[in-house]
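**Student:** the sequence and its predicted three-dimensional model are supplied below.
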Amino acid sequence: MKVLMVDDDASMRRLVQTVCEEAGWDCRTAAGGEEACALFQREWPDVVVLDVMMPKVDGFEVCRRIREVDENVPVLFLSARDGIIDKRIGFSFGGDDYLVKPFNEEELVMRIEALVRRSRRSRRDGEAAAPERPERFALGPFTFDEVRHEVLKGGEPVVLTPKEFQLLHHLASHPGAVMGKDELIEELWGEEYLDGAISIAVYVRKIREKIEENPAKPAYLKTVWGVGYSFEA
């Protein structure tokens, strides 16, 4: 699990990072609001632990910006401000929980675990409710056949390797959705390959050479810089 911890207090960042790492989690830290927003879109963490009182861009504003790009990631405010008004503001900006400093380290771990567990359960329920894409479907000039592992463009077959087909089919099954490198590796190869030498960029380049009129200026398989890839047709 990946945690993003945001606080202008270096000692607090080190404390939370130590607590997270002892729990077996990967913790990235940011010292301010602008840095946090940039780091969020680069790392796409599973949960955000967010201080309120920071110079220039405070925690409430950071939460508001996060909600513009991700409605579901859990946000836990960690603040010395314990007034009910502060808590109400935090929740109104899209926060999911509010823990007052100083805090018990074990309680922090439990709250993070509860938030992520609730988020994942909600995501699974949403996926279960969503209609499944049929085994054969058309998207723009493309036809995808999952049973035959076949892609047609304008009625002509596109010759793809099995992994190229899986990658393209997965992206086309979620048209317009931006998927990060780690997300694609975990989905197509498995979590155990996340630290391996698999290069999604190489697969993308080879697919573009087979489906794009101009691979240097792709019209279908697009790169969203700093985030991942998407397919639109």
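**Tutor:** Structure received.

**Student:** CA atoms for contacts and neighbours, from now on please.
**Tutor:** Noted.

**Student:** helix or strand right after the helix of greatest length in the chain?
**Tutor:** Counting by DSSP state H, the longest helix found in the chain is helix 105-129. Toward the C-terminal end, the helix or strand that comes next after helix 105-129 (DSSP states H and E) is strand 136-139.

**Student:** could you point out which element follows that next one?
**Tutor:** According to DSSP H and E, the helix or strand after strand 136-139 is strand 142-145.

**Student:** contact partners of the longest helix of the chain?
**Tutor:** By Cα atoms under 8 Å, 6 or more residues apart in numbering, the list of residues contacting helix 105-129 from outside reads 19-20, 23, 46-47, 72-74, 76, 96, 99.

**Student:** contact partners for residue 138?
**Tutor:** Contact partners of residue 138, counting by Cα under 8 Å, 6+ apart, are residue 144.

**Student:** hmm, try it at 10 Å
**Tutor:** Neighbour list for residue 138: 144-145, 151-153, 172, 233 [criterion: Cα atoms under 10 Å, 6 or more residues apart in numbering].

**Student:** and the comparison structure, right after this:
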Amino acid sequence: MPTVLLVEDEAALGLIVKDSLEMRGFTVQYAADGEEGLRLFRQQPPDIVVADVMMPRMDGFTLAEHIRAQSPAVPILFLTARSQTADVVRGFELGGNDYLKKPFSMDELIVRIKAQLSRLPAAPAAQGPLPLGRYRFDYPKQKLYLDDGRAEDLSNREAELLKCLYDQRNQVLARTAVLRELWGDDSFFNGRSLDVFITRLRRYLKDDPQVQILNIRGIGYKLIV
């Protein structure tokens, strides 16, 4: 039975979501602000975190930073009234896996929770960093190493996107496929967020001109190695 840590400062909404999740078989830990949410997380790490962004005492973004310092793998789903691209990108940079704009339906929230839980990896097989030209990509540790000793720390979303590109290297990765896999849908708004992350990955890989992320017009991207 999956455990959800729900962090929501609107008491009425929090209780509705908690009751709805429990009726569908989830175990729910409920916190009314980020500080309480972090305390509950440290006491008993859940299978997934569902957190509001705008909260007193500690907001959802700060909570995500603390959680990521302790656990790089637990999914974090933000509930937010914010819809600006910069806010959503910041959430992904801080380790968020998905977001849901308020107001939302419980059915959609549950679908998104189940989608994130289904992506949790099994115990990983022991393997070293993945070769990428002059780079080595350590996906579990979210690090990109250059052969001169430099290292780049990747955000959770950057690492997931680079892994998708790496798995399909030298082949076309459909834009709609990666949006649905990592963002949950292929809306225009999510597409703008994807463009930002592609630009950042290109910047990280700029020291090896043989490694390129190409735009395949109207289709998607191709990682050339």
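**Tutor:** Thanks, I have the structure now. Computed from a predicted structure; not experimentally measured.

**Student:** returning to what we had before: so which of the contacts of helix 105-129 of structure 1 belong to helices?
**Tutor:** Under the assignment DSSP H, these contribute 19-20 to helices.

**Student:** any chance of a markdown table for the contacts of helix 105-129 of structure 1, columns neighbour count?
**Tutor:** As requested, the contacts of helix 105-129 of structure 1 are arranged in a markdown table below (neighbours: other Cα atoms under 10 Å):
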| residue | neighbour count |
| --- | --- |
| 19 | 17 |
| 20 | 22 |
| 23 | 12 |
| 46 | 20 |
| 47 | 23 |
| 72 | 16 |
| 73 | 21 |
| 74 | 25 |
| 76 | 25 |
| 96 | 16 |
| 99 | 21 |
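
**Student:** for residue 4 of structure 1, see how far away residue 53 of structure 1 is.
**Tutor:** Counting by Cα to Cα, to the nearest Å, the gap between residue 53 of structure 1 and residue 4 of structure 1 amounts to 17 Å.

**Student:** repeat that for residue 76 of structure 1.
**Tutor:** The span separating residue 76 of structure 1 from residue 4 of structure 1 equals 10 Å under the rule Cα to Cα.

**Student:** go on, residue 34 of structure 1?
**Tutor:** Distance of residue 34 of structure 1 to residue 4 of structure 1, given as Cα to Cα: 13 Å.

**Student:** so between those two, which is more surrounded?
**Tutor:** Between residue 34 of structure 1 and residue 4, counted using other Cα atoms under 10 Å, residue 4 has the larger neighbour count: 23 against 15.

**Student:** could you pull out the strands in structure 1 for me?
**Tutor:** For structure 1, the strands identified by DSSP state E occupy 2-6, 26-30, 47-50, 75-79, 97-100, 136-139, 142-145, 150-153, 156-158, 221-224, 228-231, in order along the chain.

**Student:** identify each buried residue in the fifth one, please.
**Tutor:** By neighbour count on 16 or more other Cα atoms under 10 Å, the buried set for strand 97-100 of structure 1 is 97-99.

**Student:** try the shortest one
**Tutor:** When burial is assessed from 16+ other Cα under 10 Å, strand 156-158 of structure 1 yields the following buried residues: residue 158.
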